[in-house]
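1. Below: sequence and its predicted model.
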Amino acid sequence: MTVLASLLSRADNTPLDQRRRDPNTLLDQEGKAIADPADLSQKLALGGDPNTGYEKWAEYWRKVHGPRFIYAQDTEEGKIRHLARYDQVHRISAGPTHFTPPPYVAPTDANGELYDTVIGHIPEYRRPDWDGMAYLAFNTPDDLKAVLSQEKLRTKIVPEDQAIFRELAPVVATEHIILPSATQRDPILLVKIHRRQEGISREGFQEYWLRQHASLVLAKPAAHKYVKRYVQLHNIGPVSEGEPFWHPASSGIDGITIMAFANMNDVEDFLMTDDYSEIEKDERRIVDPKASEYWTGLNYNVVNRVYPEHATIR
């Protein structure tokens, strides 16, 4: 399978020195790009109450943008059939991230006692780079081209993307299914975005990751107890500016791990096992932890023509 995994952040008013943006995104209510998102006099296209901005964006992406994307497909020419799978992965702030992995601990004073008040002792919230991921799978690269070359996507969906997203970083990847899903309805995903260690080539990283590291994961009982699906996405996209699908943020990504779970507690329990500690230790042989990140998301399956799913021959 060829996968277009687009990492994305939502359109919001975060200042530019705190969060990146793409050119021609963050549109106002007249369809013009907002120069300074922190200038609250310029209203974002989604508009509404800023207190419910995240909820409105998540609802729109799932309930409006998803159906619009499908509606825009050319059904007469059958190009919709070239799309094998489309998932929306919405990051959940309460789930594990590389900033705040489990086990979670209560803030205490020097004597190990709880503070009398939380005022002044509330931990800083650290936001990952991305708010989610759009996961589009195709049987061949030609199928990807057939779907994304449609005129309606250019005229109907791209302008919408510019209005509701702040940044869209496409990763064109080869999908390696290490552990197939029995149901393909697994609701919780652990998404790990990898950048390789200095001195290792992308080819060397991907070879070790697929051959040695995947075998290590499969040998761990905790993986079979908790993980319902395990996929490696190997970046095969462009590395030079100006090429199709090139993006400054995604061009440096070497791969993405996707692990699916039945519920959030299973993710947390998995991350606290000795088996996972060994998995992470091996991962750091090839991954730069300071340049990588992970977070947890809620998965919505919008389109799926892949059933049953089978492991990829390694």
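-> Cool, got the structure.
2. all contacts plus neighbour counts: C-alpha atoms, from now on.
-> Will do.
3. So which residues of the protein form helices?
-> Along the chain, counting by DSSP state H, helices occupy 53-60, 66-71, 141-148, 151-152, 158-164, 202-208, 214-218, 221-226, 264-271, 274-283.
4. just so I know, which of those lies nearest R195?
-> Within these, the stretch nearest R195 is helix 202-208; the backing value is 9.0 Å (C-alpha to C-alpha).
5. Okay, buried residues for that closest one please.
-> Burial within helix 202-208, assessed by neighbour count using 16 or more other C-alpha atoms under 10 Å, is assigned to R202, F205, Q206.
6. ok, structure two:
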Amino acid sequence: MFKPRYNPAMRPDRFRLAALFHPQKDVTYEQFSRYWLREHGKLFMSLDIVKKNLTKYEQLHLNPQLNTQLSTAMNSAQMPFWGMAIFEAESYDKIIEVLSHPDYIRVVFPDEAKILDRSKSQVIAGEFATIHGT
């Protein structure tokens, strides 16, 4: 019987950073999701440094009902985050160059404050391996 070889490896050509966003206290989920997708995403993508350095930018908009069901089914705490941004680049340095660029600090950083609370948000970074799929 043929058994496929399982040989996972980290991708040396890609690096990801994920930011889990906690909403501002006076923002509804609908306001958060709509603004982040339609306004903030467009603003972020308008920066030349973003287009130059990132190979991918994705937004995950959490579904409150599904997350309630999931936390119940998994007997786990419900996450306080309403969104996750995933930044992908060829290196960690390229992502940091975006996040520390004067245009990002001047334009994007203040726009985030309209919908999210940075003090309650979290960021993780690392290499990744694709175990299944492309």
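-> Sure thing, it's come through. Not measured: the values here are computed from a predicted model.
7. Need the helices of the first structure in TSV (columns: distance to I253 of the first structure).
-> Converted to TSV, the helices of the first structure look like this (distance: least, C-alpha to C-alpha, whole Å):
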stretch	distance to I253 of the first structure
helix 53-60	25
helix 66-71	26
helix 141-148	20
helix 151-152	29
helix 158-164	22
helix 202-208	9
helix 214-218	18
helix 221-226	24
helix 264-271	23
helix 274-283	15
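8. To what extent is the residue opposite S76 of the second structure in the first structure once aligned buried, counted in neighbours?
-> The equivalent of S76 of the second structure in the first structure is H247 (alignment by TM-score structural alignment). H247 of the first structure has 21 neighbouring residues, counting by other C-alpha atoms under 10 Å.
9. residue contacts, the closest residue in space to H247 of the first structure that isn't next to it in sequence?
-> Computed as C-alpha to C-alpha, 6 or more residues apart in numbering, the closest residue to H247 of the first structure that is not its neighbour in sequence is A169, at 5.8 Å. Going by C-alpha atoms under 8 Å, 6 or more residues apart in numbering, A169 of the first structure touches S6, L7, L8, H247, P248, A249, S250.
10. re the thing from before, between the helices of the first structure, which one is nearest to P289 of the first structure?
-> helix 274-283 (9.1 Å).
11. In the second structure, what range does stretch 54-62 of the first structure match?
-> The aligned range for stretch 54-62 of the first structure is empty, by TM-score structural alignment.
12. now do stretch 198-205 of the first structure
-> Residue span in the second structure matched to stretch 198-205 of the first structure, by TM-score structural alignment: 25-32.
13. Distance from the chain centre to that stretch, please.
-> 18 Å (C-alpha atoms, centre = their mean, to the nearest Å).
14. about what we covered before: would you format the contacts of A169 of the first structure as JSON lines with distance to F69 of the first structure included?
-> Below are those laid out as JSON lines (distance: C-alpha to C-alpha, whole Å):
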{"residue": "S6", "distance to F69 of the first structure": "14"}
{"residue": "L7", "distance to F69 of the first structure": "17"}
{"residue": "L8", "distance to F69 of the first structure": "16"}
{"residue": "H247", "distance to F69 of the first structure": "22"}
{"residue": "P248", "distance to F69 of the first structure": "25"}
{"residue": "A249", "distance to F69 of the first structure": "24"}
{"residue": "S250", "distance to F69 of the first structure": "22"}
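15. which residues of the second structure fall in strands?
-> Here the second structure has its strands, by DSSP state E, at 15-21, 54-61, 83-89, 122-126.
16. Switch those strands over to TSV; also include distance to T68 of the second structure and mean neighbour count.
-> Converted to TSV, those look like this (distance: least, C-alpha to C-alpha, whole Å; neighbours: other C-alpha atoms under 10 Å):
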stretch	distance to T68 of the second structure	mean neighbour count
strand 15-21	17	20
strand 54-61	14	16
strand 83-89	15	20
strand 122-126	20	13
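17. Just the residues contacting the match of stretch 198-205 of the first structure, thanks.
-> The contact list for stretch 25-32 of the second structure (C-alpha under 8 Å, 6+ apart) reads P23, W82, I115, L116, D117.
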